[in-house]
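Undergrad: Need coordinates for the below:
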Amino acid sequence: MLQIENVVSDKGSKYAVSGGAVASRDDALAFIKTLKRKKKYAKATHNTWAMIQSDGTQIKNDDGESGAGAIILRMLERDGVFDHIIVVTRWYGGTHLGGDRFRHVQTCVRTYLDALK
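TA: Reported below is the predicted structural model:
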């Protein structure tokens, strides 16, 4: 599991990104469960995630951050990353971010994908 913390801070909200190899929905759910064993991640406002299986099946979970899973999927697809989960974690800081939240999700995913290279 690769974890990168403090990727973005904006108006009190803080973002982190995590990921690792998974081959199925069950693997993805086990990954999330492992991530949430850390109290910090279990208490996060959102743990948005997505993965694309090698057969092309796309799986995502917005975890209350509507549309964020689709952003992760699009970036995985663009980079040709399969059988790998990316989780963007947000701790809400008390101020709504509007559309900036999508830019922050993109920044987190790009940071993660760059770290894989």
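Undergrad: From here on, just use CA atoms for contacts and neighbour counts.
TA: Will do.
Undergrad: Quick check: chain neighbours aside, which residue is closest to Tyr15?
TA: Spatial nearest neighbour of Tyr15, excluding adjacent residues (Cα to Cα, 6 or more residues apart in numbering): Arg90 at 4.7 Å.
Undergrad: What residues sit buried inside whichever strand or helix holds that neighbour?
TA: Assessed by DSSP states H and E, Arg90 sits inside strand 84-91. Neighbour counts over strand 84-91 (16 or more other Cα atoms under 10 Å) mark 84-91 as buried.
Undergrad: for stretch 25-34, same thing?
TA: Neighbour-count burial for stretch 25-34 [16+ other Cα under 10 Å]: 25, 28, 31-32.
Undergrad: Now the second one, please; I'll put the structures next to each other:
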Amino acid sequence: MKVDASAGGSSQERSAAKASDPTSADAADDAGAKPRAALQDELEKLDERLKKLYEPIEKIFEEKLKPGLAKLPTQAQIDAARAREGEAARAREAEPSRADLQPSRTTAQP
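TA: The predicted structure follows:
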């Protein structure tokens, strides 16, 4: 049977158990202050590095891809063009054909 050092024993044993236990609140306060500041500095450095790495990608997008995207029609423009095509097709169907307008050539000659 195991006995927890923090459950009983002398005050020295309990303080030693707290110091070795990374989940204790006292240990987190003492040991966490420095690493948090160091982690914050490291995060800032990594963020700065990422910004430098993304600069060429953003430049390529802005200078090369974005102008090409601006030339492409939007979905609304595509839909409007399809609607105009449909209207034109219906208008062509409603018009009489040339064959209907020309006189028949099969008439007898005198």
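Undergrad: Need the TM-score between these chains.
TA: TM-score of the superposed chains, computed with TM-score structural alignment, normalised by the length of the second structure, equals 0.20; 29 aligned residues with a Cα RMSD of 3.0 Å.
Undergrad: right, and the pair among the buried residues of strand 84-91 of the first structure with maximum separation?
TA: Greatest spacing in those, by Cα to Cα: His84 and Trp91 (23.1 Å).
Undergrad: Now do the longest helix seen in the first structure against strand 84-91, angle only.
TA: Looking across the first structure with DSSP state H, the single longest helix is helix 100-116. Here helix 100-116 of the first structure runs at an angle of 140 degrees relative to strand 84-91 (axes from the mean of the first three to the mean of the last three Cα atoms, to 10 degrees).
Undergrad: Return the list of helices and strands in contact with helix 100-116 of the first structure.
TA: Under the contact definition 3 or more Cα pairs under 8 Å, 6 or more residues apart in numbering; DSSP states H and E, helix 100-116 of the first structure sits against strand 2-10, strand 13-21, helix 68-79, strand 84-91.
Undergrad: right, and the helix or strand after whichever strand or helix holds Glu44 of the second structure?
TA: For Glu44 of the second structure, the host element (DSSP H and E) is helix 25-60. Downstream of helix 25-60 of the second structure, the first helix or strand assigned by DSSP H and E is helix 66-71.
Undergrad: Now the element after that next one, going C-ward?
TA: By DSSP H and E, the next helix or strand past helix 66-71 of the second structure is helix 75-94.
Undergrad: which parts of stretch 51-69 of the second structure are buried?
TA: Buried residues in stretch 51-69 of the second structure (16+ other Cα under 10 Å): none.
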